[in-house]
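Student: Just the structure for this:
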Amino acid sequence: MTLIDRLRHALETGPAEDAVLLTGDHVDTDPLPSALSQAAVLVPVTDRPEPGVILTRRTDMMSRHAGQVAFPGGRIDPDDTDAIAAALREAEEEIALPRDAVHVVGVADRYRTVTGFEVTPVIGVVPPDLVFTPNAAEVAAVFEVPLGFLLDSGNHIEASVEWQGRNRHYYEILWGEHRIWGATAAMIVNLSRRLRWNA
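Tutor: Coordinates of the predicted model:
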């Protein structure tokens, strides 16, 4: 079974009956705005014997989420036909990932952020060892993390912090010098529970 077939089968099969998917930051914070802005991210999985996932670290100058690790992605624009088109466009703009190099497998579970976004993760398979060119205004670094490491629940660390007077729970994943947390980590946790990679 190819990587594409394996991912597609896992997405279509769905999570185990006892799996609890994370729906958003709103679980233990203030209610979300009534009107959510739509956004999409690309989860680029490298097609190699031990697949990896391409992630970015945002620049420290970004007005939102400065310095944080994220999937390539952003707001869905009016010109985008759907979440897939938006994710591919954003990945091309942010790291120069050619749209035609991505084999889209499907979409995963949406995640709602306390900042008012509903994010659709788009799973795509890309050739290994592509050369990425970060957009200097948005991306400080591009790096790859083994898919197996990200999906291993043993690497999903539960943490909490007080934010705006409330105790906010979140997940973080540590890879070398990189700290993956917040919405990006939550979407990875959901992927782990849905894909059941080692099942």
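Student: Please count neighbours and contacts with C-alpha atoms only from this point.
Tutor: OK.
Student: give me every residue that touches the nearest residue to Arg75 once chain neighbours are set aside.
Tutor: Once flanking residues are discounted, Arg75 sits nearest to Ala39: 4.1 Å by Cα to Cα, 6 or more residues apart in numbering. Contact analysis of Ala39 by Cα atoms under 8 Å, 6 or more residues apart in numbering lists Gly73, Gly74, Arg75, Ile76, Ala83, Ala86, Phe117, Glu118, Val119, Thr120.
Student: residues in contact with stretch 145-152?
Tutor: Applying Cα under 8 Å, 6+ apart, the set of residues contacting stretch 145-152 is 45, 50-55, 155, 173, 175, 188-189, 191-192, 197.
Student: which among the residues you listed end up buried?
Tutor: The neighbour count (16 or more other Cα atoms under 10 Å) marks Val45, Pro51, Gly52, Val53, Ile54, Leu55, Ile173, Ile188, Val189, Leu191, Ser192 as buried among these.
Student: want to put them side by side, so please do this one too:
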Amino acid sequence: MMLRSRLAAALAPALDQAQTQDVFLYRDRPTPDGPFTPAAVLIAITDRRDPGLILTLRHGGLRAHAGQVAFPGGRLDPEDADAVAAALREAEEEIAMPRDVVDVVGRSDQFRTGTGFSIEPIVGIVPPDLALRPSEAEVDAIFEVPLDFLLDPANRALRTVEWQGGERTYYEYLWQDRRIWGVTAAMLVNLARRIEAADSNLAGTLS
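Tutor: Here you go, the predicted structure:
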């Protein structure tokens, strides 16, 4: 099945609450005061025989989430027409990914975080082996993880820790020397479940 068709099928249906409930962060924590700040990230998948997913290691000197693995992205600016425009702009600023090389397939489920952001993941396909460059102020490294690794449930773990007087539950992947966790891992689990459901539906129609 072609990569684009597979992703489009995965992004088309809405998952029910039973499937998505445990991938959202801070489910045992009070909702932040005030409105959530709109934000967007780009889930860029490379168009190769064995597709990969592009991730970044955030700069160690940033005020928030320093040294963590993340998708390129950030809050919507006034000049952004929508979440897609914001995700493409942020990817260009953070890793020098040209906006015109991204084939935007669709949008995945929004994530509302305890830090007050409502993040919309934008899924796109990009050519392999782009000459990407990390922004010195924001990104320490750019790396690619095989999509099949992230889709395999055996490679993700659900962790629970005590934090600020309550329990915090989050997903975690370990890829080589990288730890992928928090909202980034939650988005990956959500996308993996969408792809699994779409693949299962296709297999059912073909049987």
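Student: Can you say which helix or strand has the residue nearest to Arg75 of structure 1 in it?
Tutor: strand 37-46 (DSSP states H and E).
Student: quick one: that strand to structure 2 mean distance?
Tutor: Mean deviation of strand 37-46 of structure 1 relative to structure 2 after superposition (mean Cα distance after the TM-score superposition for structure 1): 0.2 Å.
Student: Of the contacts of stretch 145-152 of structure 1, which belong to strands?
Tutor: When DSSP state E is applied, the contacts of stretch 145-152 of structure 1 are split such that Val45, Gly52, Val53, Ile54, Leu55, Ile173, Trp175 fall in strands.
Student: Identify, from these, the entry nearest to Leu97 of structure 1.
Tutor: Ile54 (10.4 Å; Cα to Cα).
Student: mind checking how far the closest residue to that closest one other than its chain neighbours is from Gln68 of structure 1?
Tutor: In this structure, Ile54 of structure 1 finds its nearest non-sequential neighbour in Glu144, 4.5 Å apart by Cα to Cα, 6+ apart. Glu144 of structure 1 sits 15 Å away from Gln68 of structure 1, going by Cα to Cα, to the nearest Å.
Student: try Val142 of structure 1
Tutor: For Val142 of structure 1 relative to Gln68 of structure 1 (Cα to Cα), the value is 12 Å.
Student: can you pull out the helices in structure 2?
Tutor: Secondary structure of structure 2 (DSSP state H): helices located at 3-11, 17-20, 83-95, 147-151, 182-206.
Student: Point out the most buried one among those helices.
Tutor: helix 83-95 (a mean of 23; mean count of other Cα atoms under 10 Å).
Student: Tell me roughly how far it lies from structure 1 on average.
Tutor: Looks like 0.1 Å for helix 83-95 of structure 2 (mean Cα distance after the TM-score superposition for structure 1).
Student: ok and that helix relative to strand 37-46, angle-wise?
Tutor: 70 degrees (axes from the mean of the first three to the mean of the last three Cα atoms, to 10 degrees).
Student: Helix 83-95 of structure 2 packs against which elements?
Tutor: If you count contacts as 3 or more Cα pairs under 8 Å, 6 or more residues apart in numbering; DSSP states H and E, helix 83-95 of structure 2 packs onto strand 37-46, strand 73-75, strand 117-126, strand 139-146.
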